[in-house]
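Whatever this is, show me its structure:
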Amino acid sequence: IDPRLSTGAAKADEWIPIRPATDRHFVLGMIHSLMYEHKIYDAEFLKWGANGGYLIKDDGWFKRSKTEKGKPPWGYPRRGPMDFFPQDKSEYYKPLVWDSVDNCAKVFDDPTIKDIALEGTYEVEGERVRPAFQFIKDAYKDYTPEWAEKITTVPAKTISRIAKEFGEAAEIGKTIEIDGEVYPFRPACFNWYRGAQAHKYSALDNQVFSLLNLLVGSHAAPGGLIPVTLGYPHYIMSPVEPGPDGLLDPRPHQFGPIPPFTWPPNSSTLMELFPIGVGPGQNHFLTLTEPEKYGLTFKPKICLIYHCNPIWSMPGNVEKWYKIMRDFEFVWAIDLFWNESTTFADIILPDRDFLESWNLLMCEPPATEGLNLRQPVTEPLYPETREAWEIMCEIADRIGKLGELYGLWNFMLFGNDPELALDTSGKKRYTAIEIYERRAKFLTRHVWPPERDLNWFKEHGHNVIPKPAKNIYYFSNKRGRDCRKPFYCEYMLKIKKELEENISKANIPFEWDTKGYQAFPDATMHSVHNEPPEYDLYAITFKEHFLNFTENLSIPWIREIADRDPHHRGLLINPKTAEKKGIKEGDHVEVRSPYGVLTGRAVFTEGIHPECVAVSNATNRTVSHNPITRLGGGGFNTLLPNNFKNTDNVTGAMESVAKVKIKKLDTPPPEVTKSAIPEYKAGRKWGPVIRP
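The predicted structure is shown next:
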């Protein structure tokens, strides 16, 4: 399901082109079809492995016992002295379910429960209540495939058929035994990536995709969708364990505990307003240009660009990003490349390439555990380069902050293990090798024993093993009833209530939309669909497997691959759409949104939704000091809005789709749209490099 016939779509049995930013509505149509039309869902899992039977009051909150209290019954011993994600062991009044045999309400873990009702309407203590499944089903009554067709452009018959095929492929009722435990066997899953959920209401998008998997019992089940952790430090810091209400203990903030609310804010990203989000770096576009409006009582003077390219990767008009970079008093970078952002640096400190350097980690492993050691295979091509670790230590030492840096690393990397801790007096410097030696010992001591030193990894390379089934799947005949998955997520309502109370007390000087905090997702439309009607097309961007954020286009072989593929040499448009616009293949065209503009050559393909223009990452570089890298007609992200109207106020996700209009240009544009670049200090001109 993709607006573009991607490499993955080309290998599929069927490609379903969809209007961008409507994937949630497609899935809502599928869920309606499964609930109402085909009646395919995993009832046993929803009752015992999820909270589909928890009784919900009309106000959306759990109906709870007034007398019986509970606490999470167990928790994993922390492996090592660090507890970055403390388990929520709060006492709570137990949620109720309806025993359909005894015809009465009971607490969810009552041992006398004979069966749990998923459907029906009941009265408990004078209040109308419905099981979560029924509550959601009622809310989705109007989300028919015919309704979804009008939003997604996917025919209703296709939505209904795909729902049926998906439900039948899940083989509900089948089981599989692994390592002495019997698990549901569900060989079907709905998987998604950034294009499906990087929109205004990203949290709702992600919720509905999870909801579909939960509906057929394929979430974290053999054959189904395997949740992926980031790797270390999450194995040691974020085990799956029960939380309040018999549900999984929520760990929504992947880089640590929920940040405390403060106002005025302590962060220039306004992280205080995103309690379960990820640091929204794009907010600098707003806070650094209007700090008073957003409550900032400080002004950042120094910017470090560490292996990133925010001007190229962040949304919003590029001229405004140029101004933000110019306004810093000092910009320094650690990187391998000159790019759109490092061009603004007063100094670039060159890191070493991966072939010249060390690393010890495991990153985003779905089915394995352990550590991999990357070792240099060649001496540094430029001996004056250093590994980034050592650069950071050198800088910290020079500004008198080496002890503070080592204190942070002791917490993040070594769990404050006293035997492995770095000296925080600031009097001793450690090499990268010495730090990796400690990491090897810490992680094998506390996570993957037996303890190994770096020499062992130099010889063996890794200690990776297949991840045991018990660490992947959480619901079996032996486990999971006290650690259910939230089919209905009351936790979101709690976070919303707490945030709204904090905002009200702080009296922040701008509106903050909390609509995205929902116990289950509704059909709220993304803001991108509300642009003026003259912007009648959707612009999307894409990359292929051989492109690494386009930095590797400086490699001649990669550049040649991109140049031989027409999809990476221009702006993709459906030929029928182009005909209506009076555009011929190869014409120079301008793509303009309400926020920015880019140019390029029209490339025709039937493999694009008729309402779309697609822009390859390979075509929109605007700065390079490498003769191999071909410059494009402007960065895609300059087309995107950067404001809270188009930012998900729950996750921090930024809109990845732009509404645009396209026209033929009578004369070819310059390679890069030239802009006025005012004189900067010392008479230098700062901005994009313009090739003559």
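
alpha carbons only for contacts and neighbour counts from here, please
Will do.

can you map out the strands along the stretch 351-500 of the chain?
Taking DSSP state E, counting those that start in this stretch, the strands of the stretch 351-500 of the chain run over residues 359-361, 368-369, 372-374, 465-466.

swap in the stretch 151-300 of the chain?
Along the stretch 151-300 of the chain, counting by DSSP E, counting those that start in this stretch, strands occupy 175-178, 181-184.

Tell me which of these sits most buried.
strand 181-184 (a mean of 19; mean count of other Cα atoms under 10 Å).

I'd like to know which of the strands of the stretch 351-500 of the chain lies nearest to Cys393.
Proximity to Cys393 (Cα to Cα) singles out strand 359-361 among the strands of the stretch 351-500 of the chain, at 16.4 Å.

Who are the packing partners of that closest one?
Counting contacts by 3 or more Cα pairs under 8 Å, 6 or more residues apart in numbering; DSSP states H and E, strand 359-361 is packed against strand 372-374, helix 432-446.

before we move on, the earlier item: closest to Ile435 out of the strands of the stretch 351-500 of the chain?
The nearest among the strands of the stretch 351-500 of the chain, by Cα to Cα, is strand 359-361 at 10.1 Å.

which of the residues in that closest one are buried?
Leu360, Leu361 (16 or more other Cα atoms under 10 Å).

now swap in stretch 284-300 and tell me
Buried-residue list, stretch 284-300, by 16+ other Cα under 10 Å: His284, Phe285, Leu286, Thr287, Leu288, Tyr294, Gly295, Leu296.

one more, for comparison:
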Amino acid sequence: MDAAKVVPATTRRTFLKGGAALAAALAIGAHVAPGKAEALTESEGGGKEGGTWVTSFCGTCIWTNCGLEVKVIDGVAVEVRGNKDHPSNKGTMCPRGAAQLMNLYNPYRFKAPVKRTNPEKGLDVDPGWQEISWDEAKGIIFEKMAAVRDTDPRRLMFMYGFGDTLHEGPFTKLFTGIFGTPNYAMSAGPLCEVHHAPQLFNNTFVDRIDVGYCNYLITLGRNMGAQAAFASGPARAMADAWKRGMKTVVVDPHSNVEASHGEWLPITPGGDMAFVMSMANVLLHELDVYDAVYLRDRTNAPYLIQDDLDYARDAGTGKPLVWDVSAGGAKTYDDETLGELALTGSYTVNGQPVEPAFEKIKASVKDATPEWAAEKTGIAAETIRRITAEFAEEARIGSIIVIDGVELPYRPVCIATGRGAANTMQGMRTYYVADLVNALVGAIGVPGSVIHADGPKFVVEDGVIHDVLMAETFLPAYDAGFSIPFKDLTGKQFSALAKFPILTTTMGAIVDPQKYFVDYDIDVMFPIGANPFMADSSRDLCVAAFQKVPFTWTVGYNMDETSMFCDVVLPEHSSLERQQIRPVDETMTVGRDTIALAGVNYKESPVEHVYDTCQYEDIIMEMAYYLGYGPKLNAMTSGFFKLVGTEFALDPAKEYTYAEIIENYLQSIAGNGKGIDWFREHGFYTYKVPIEECYDYVAQSVGRVPVYNWRDFMVGRHLKANCEKWGVEQPGWEGRMGEVYAEYTPLPEWHDNFLTDPSDEFDLFAVNWKISPRILGLGGQDENPWLREVVENLEFDDLRIQINPAAAEERGLRDGDRVIVESQHGGSTEGVLKVTGLMQRNSLGFPAQGGHVAPFMNPTARRGTTYNQLLSADDGKYFPESGSISIAARVKIRKAE
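All right, here's what the predicted structure looks like:
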């Protein structure tokens, strides 16, 4: 990439001179105790003598982007190393990737098809597995699937989770469409409220941060790559950014690796909303700093708003109005004669008082002073002012940058929000307000800021850009889906902004359909990679739901909690054994060498399959063809892989193998005969995306970014109208629907809740985060003995419960004490205490998630604390608008007897 040229708005002093230097070069050992990292890195000698290196890619985190090579001697995989030629990880490898041999040769895996012989089901009940043939296993499953198809396809429930690794093929995303059921659940969804704001501001399912050009980064509960030891682009991008002087401010109850290269602001859990609201207050009411040009030309900030918070519209066309300062009157937003648009002031249109949306936003944060926020966050008012002033200065409003000959606005600052902030109470709005602050200085979709991760996909309505994935909550579609009885069990009719089906509502509706306005039962459940017993907080409810369903089957890797309730299990390949493709891109954090990187990874098993296992996709395809869904499967698969209209499109009348589909896809991407044979040798194919396609600012020229959240506000109005029309209330909020409707606000707005309300009894907060050897439990990490050794002996953040020294002293607790932690919601967990200054004084830290209860997993998986049982997803306690749950809770601690 060409060297970038920055054109400043004015001559300015920089406060980043010198910056923080990165001591360790890359992800390996980034969070491993000093002096021990060498145990995890590749030796210079290249490993064992002889053998063959087979190309592959890693599957042990949600960003499965790293190229690998597997050494095979006499048919046995003996070593894994990073592929030095792969542009993502460049030969490096994290502990998870290095430990994959234990995933391949895990003796606790399912080794052949099995069926249950014990009709009783429970977490502590032996299923009485009986090994059966493949023909018998598939015969049982296909017969049950045919019966539910013929009876009522709605009686099939599909559940997806991250499981032992991600499935990058189409059949997890398209399964319900192929089989005609509306019932879909996702076991990990409620704990991952990180999609709404990226869809609002960048028209992308997840966003990523351009640290290649960022100079001032504020993280709110977000892991940027170093904390998780990502060996691919994120860790390298952060290392490079720190080397050149990027300042990092970590706002989090826990001081992570990234804080060690910058500044740590310990925050009270649940206070993130107050922090970003006060930043907006300082920008707008104290510093009077904002990017007026961006707000006028590229956002709906100039749209005129009525007292009822709706757009003021032209009587003839129905289009939203703006105030033309030069003309001294209101015009439609797309009037070709528009002059300078008003951002402030009060006006009268059609006899009604109106104000620009920006004026409404400004007023909404007027009382959110740093002093007010200090009480909510535990961060001093003067610190909030200083951070905001630094952020405003380094935003360089008015500057441009030229990259590869393309001229773009240059705003090298970013507030990067993650799960730690977005999944506390008010979390969805916290993410929105954080991105609103970014937008106030023009730091959306431009170099150095927050950008899209998977390409902007949007439609334009009223001149405002909306992500296509939000189409189900466009008002006509939403109204059409709200009728009693509900057609599905997902709960998304009430939680109108949910990105995933609401797991607790789905499980509750299985147990008691009438309570959730459903008039049928579930006959067949098909979970794949899903473990709600660990991923969710309502374990007893999940048990009751799985016990009620007559038939449950899965394609499973290990004998986890979900498998304990299955009637038939088809054994799945390990991650290394799969024939699989995966896009080459960086999902979360990009640097200058990875922002334009694109392509595809390929892998297949480097050895003969260790056990009598299967490929998930092959099973789905065989079943779909057997049930007569072949034409639909082929058409949807062609659409998923963008093969429609090309020579590689699937013939509706033909039955394909998954390998044939992969061949067509690879040929369509790489061309020139680059199919499986070529990829088997090379492992990956990459190309560069034009720089203008990397930044949303270019694509978003067709519409305006919704800094005034009109769409969500209107969804709330329609929810209220639908509830009143049908005479229903959201389960758990009966008599409290005013609280529900208040969450659909178009403006920054603080609401107290069970997390922020004071409690003398529950005087601490429990918080949780990912650690490098255990990311989402992918790749069988929980029962991988090599990774458990890393967690327990090498990782700074091991499996102990962390407490601040002052908090421990106040309670008479010491390092190494065994303690019991009890939650305000009734749950509890037990563990060993670790006293550390890396925790906020009012919080307890729980690294990762441990404590499996399934008796047939490797015993190492049962070590650690079961954090999620401290949380609550009960009706009336989850986020009513999104269905997500708070990953923080008020707790109390005592020494175990």
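
Now, the buried residues of stretch 284-300 of structure 1 that are in helices?
His284, Phe285, Leu286, Thr287 (DSSP state H).

Between those residues, which sits nearest Trp456 of structure 1?
The shortest approach to Trp456 of structure 1 among those belongs to His284, at 44.1 Å (Cα to Cα).

mind checking what the closest one lines up with in structure 2?
Under the alignment by TM-score structural alignment, His284 of structure 1 pairs with Thr506 in structure 2.

For its match, give its distance to Cys542 of structure 2.
10 Å (Cα to Cα, to the nearest Å).

and if you look at Gly82 of structure 2?
On the measure of Cα to Cα, Gly82 of structure 2 and Cys542 of structure 2 end up 40 Å apart.

Ile136 of structure 1 contacts Ala519, doesn't it?
No: with contact defined as Cα atoms under 8 Å, Ile136 of structure 1 does not reach Ala519; the gap is 9.6 Å.

which one in structure 2 is aligned with Ser527 of structure 1?
So Ser527 of structure 1 corresponds to Phe754, using TM-score structural alignment.

which SSE is its match in?
Phe754 of structure 2 is located outside every helix and strand, with elements delineated by DSSP states H and E.

Ok, Ile56 of structure 1 next?
Ile56 of structure 1 belongs to strand 55-57, assigned by DSSP H and E.

swap in Met525 of structure 2?
Assessed by DSSP H and E, Met525 of structure 2 sits inside strand 524-528.

which bit of structure 1 covers that strand?
Under TM-score structural alignment, the match for strand 524-528 of structure 2 is residues 302-306.

Can you state the mean residue-to-residue distance of that stretch versus structure 2?
Its aligned residues in structure 2 lie a mean 1.9 Å from stretch 302-306 of structure 1 after superposition (mean Cα distance after the TM-score superposition for structure 1).

Tell me the buried residues in that stretch?
Applying 16+ other Cα under 10 Å to stretch 302-306 of structure 1 flags Ile305, Tyr306 as buried.

on that earlier part again, who has more neighbours, Gly82 and Cys542 of structure 2?
Neighbour totals were compared for Gly82 of structure 2 and Cys542, and Gly82 leads with 26 against 23 (other Cα atoms under 10 Å).

how many other residues sit next to the aligned partner of Ala9 of structure 1 in structure 2?
By TM-score structural alignment, Ala9 of structure 1 lines up with Ala259 in structure 2. Using other Cα under 10 Å, Ala259 of structure 2 is surrounded by 19 other residues.

now Ala357 of structure 2
Neighbour number of Ala357 of structure 2 under other Cα under 10 Å is 30.

picking that back up, I would like the range of structure 2 that aligns with the strand holding Ile56 of structure 1, please.
Strand 55-57 of structure 1 lines up with residues 304-306 of structure 2 when matched by TM-score structural alignment.
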